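> just coords:
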């Protein structure tokens, strides 16, 4: 009976924490600037997010982080996500929201990185619908900077790479498990928040676009 009660209490606590974290999670399009990233701790840059809680205020370029040293085995007793958000706000507004809770990106929207003022905002986390000029459609998924593309009826879960050059352009390459490869160039059209890709996949010339307005979180 005691074990059952403790189990129910644990489940109840976990569900309550999940609801609270969901309420504190940020939403919408997020661009992490160099100023904000400098405040997220060294583990963010290395991708080691286990036990990490990150909160950001994109409007003010603020950020705060905390880490449970026993992660991922036992994070009880560490700083709560709500406390990290409070420190991020530092008594100057209520704009901070959760980005990461214990290795899980909870931000409800696409996340981009802009490492310097004059650099492009690159895909970091989220899902972008892909529209081909020949009518095909698919998705481009970013998981902490690792990109994968799938196109219905053509190929699934292919590795996708973007190499920025300058403020708005660059090159792209795709590689699939069945030996299908392709490459080309892309151009960011900032006015309509759309990126156009041109090149070849296999022996076929292709043109496709991704649009920020329809992107979502993962």
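Ah, there it is. None of the values given here were measured: they were computed from a predicted structure.
> from here on, contacts and neighbour counts on C-alpha atoms
Noted.
> what separates the lengthiest helix in the chain from the chain centre, distance-wise?
In the chain, with assignment by DSSP state H, the single longest helix is helix 2-24. Chain-centre distance of helix 2-24: 26 Å, with Cα atoms, centre = their mean, to the nearest Å.
> Against that first model, consider the following:
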């Protein structure tokens, strides 16, 4: 019976994208502490069927799981995790992780405590790189559990990326493409239009401009190849 329930849950996720009856939706900003708890649970190798629910303001988190080899587990689409997280109605919680996969239907950010800046943690955002030589190149920033990638800068290749927040609206960035250019520079987030704009140079010293549209962020589909 448990295997049938798992199959039905998998079909539900496949048919409806990130939609799950108890999953959250829309932009989510997690505290650094909540992200550390999330990563701790995800890193436990002796657990299976991990489901996590979180309060939208990072005030509460609750996990349900099975121990490896423990036998059948109750599959309730995250209801127990939500009820545990809400603590009798004190918080409003939704499922963020279901069967080890992030299923939140929307972009997720983490609030950097020192810089007081929210940066992408899980999802995809449209981006653009511009230079005098290459012109405008449409790209996509993909972030999976805090690991950053950029697609579209080189045909058939995925570039890695990193950011270092420095204050409430700015910081440094780097984009490294396999066998190709490395872009480094600084970025500034505009509070007015919610677009991050960066300027820098590539390995040849040519000036480049980079932008990310945070307004158009989306959730990352479950079972993505990105980790």
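Received it, and whenever you're ready, just let me know what you need. Everything quoted here is computed from the prediction, not taken from an experiment.
> Post the TM-score for the overlay when you can.
TM-score for the superposed chains, counting by TM-score structural alignment, normalised by the length of structure 1: 0.80, backed by 206 aligned residues with a Cα RMSD of 2.9 Å.
> for the longest helix of structure 1, which positions count as buried?
Neighbour counts over helix 2-24 of structure 1 (16 or more other Cα atoms under 10 Å) mark 21, 24 as buried.
> Could you name the helices and strands sitting against the next helix or strand after that helix?
Downstream of helix 2-24 of structure 1, the first helix or strand assigned by DSSP states H and E is strand 30-33. Strand 30-33 of structure 1 is packed against strand 111-114, with contacts defined by 3 or more Cα pairs under 8 Å, 6 or more residues apart in numbering; DSSP states H and E.
> Identify the residues contacting the strand it packs on?
29-34, 120-126, 217 (Cα atoms under 8 Å, 6 or more residues apart in numbering).
> most centrally placed residue in structure 1?
Residue closest to the average C-alpha location in structure 1 (Cα atoms, centre = their mean): residue 125, at 1.9 Å.
> Map that one across to structure 2 for me.
Applying TM-score structural alignment, one finds that residue 125 of structure 1 aligns to residue 122 in structure 2.
> Show residues contacting the helix or strand its match falls within.
Per DSSP H and E, residue 122 of structure 2 falls inside strand 117-131. With contacts defined as Cα under 8 Å, 6+ apart, strand 117-131 of structure 2 is touched by 29, 106-112, 136-147, 153, 165, 167-169, 206-214, 216-220.
> Now do the helix or strand following it: which elements does it pack against?
On the C-terminal side of strand 117-131 of structure 2, the closest following helix or strand by DSSP H and E is strand 135-144. Counting contacts by 3+ Cα pairs under 8 Å, 6+ apart, the secondary-structure elements packed against strand 135-144 of structure 2 are strand 117-131, strand 147-151.
> what comes up buried for strand 135-144 of structure 2?
For strand 135-144 of structure 2, the neighbour count (16+ other Cα under 10 Å) marks 139, 140, 141, 142, 143, 144 as buried.
> can those residues go into CSV with extra columns for distance to residue 39 of structure 2?
Output for those, formatted as CSV (distance: Cα to Cα, whole Å):
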residue, distance to residue 39 of structure 2
139, 28
140, 24
141, 21
142, 18
143, 15
144, 12
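> Report how many residues lie close to the residue lying closest to residue 180 of structure 1 once chain neighbours are set aside.
Once flanking residues are discounted, residue 180 of structure 1 sits nearest to residue 202: 5.7 Å by Cα to Cα, 6 or more residues apart in numbering. Residues contacting residue 202 of structure 1 under the criterion other Cα atoms under 10 Å number 13.
> Residue in structure 2 paired with residue 84 of structure 1?
Per TM-score structural alignment, residue 84 of structure 1 is aligned with residue 81.
> ok, that match - contacts?
Listed by Cα under 8 Å, 6+ apart, the contact set of residue 81 of structure 2 reads 51, 52, 53, 62, 63, 64, 95.
> Trace the last one over to structure 1, please.
To tie it back to what came earlier, the one meant is residue 95 of structure 2. Aligned partner of residue 95 of structure 2 by TM-score structural alignment: residue 98.
> which helices and strands sit right next to the host helix or strand of residue 63 of structure 1?
Using DSSP H and E, residue 63 of structure 1 sits within strand 62-67. In terms of contacts (3+ Cα pairs under 8 Å, 6+ apart), strand 62-67 of structure 1 is packed against helix 34-37, strand 52-57, helix 81-89.
> Looking at these, which is nearest to residue 159 of structure 1?
For residue 159 of structure 1, the closest of these is helix 34-37, at 25.8 Å, according to Cα to Cα.
> circling back: can you give me the distance of the residue nearest to the centre of structure 1 to residue 144 of structure 1?
5 Å (Cα to Cα, to the nearest Å).
> between the helices and strands packed on strand 135-144 of structure 2, which one is nearest to residue 179 of structure 2?
Nearest to residue 179 of structure 2, of all these, is strand 147-151, at 14.5 Å by Cα to Cα.
> Could you check how far the residue mapped onto residue 33 of structure 1 from structure 2 is from residue 138 of structure 2?
Taking TM-score structural alignment for the superposition, residue 33 of structure 1 sits opposite residue 31 in structure 2. Distance, residue 31 of structure 2 to residue 138 of structure 2, using Cα to Cα: 31 Å.
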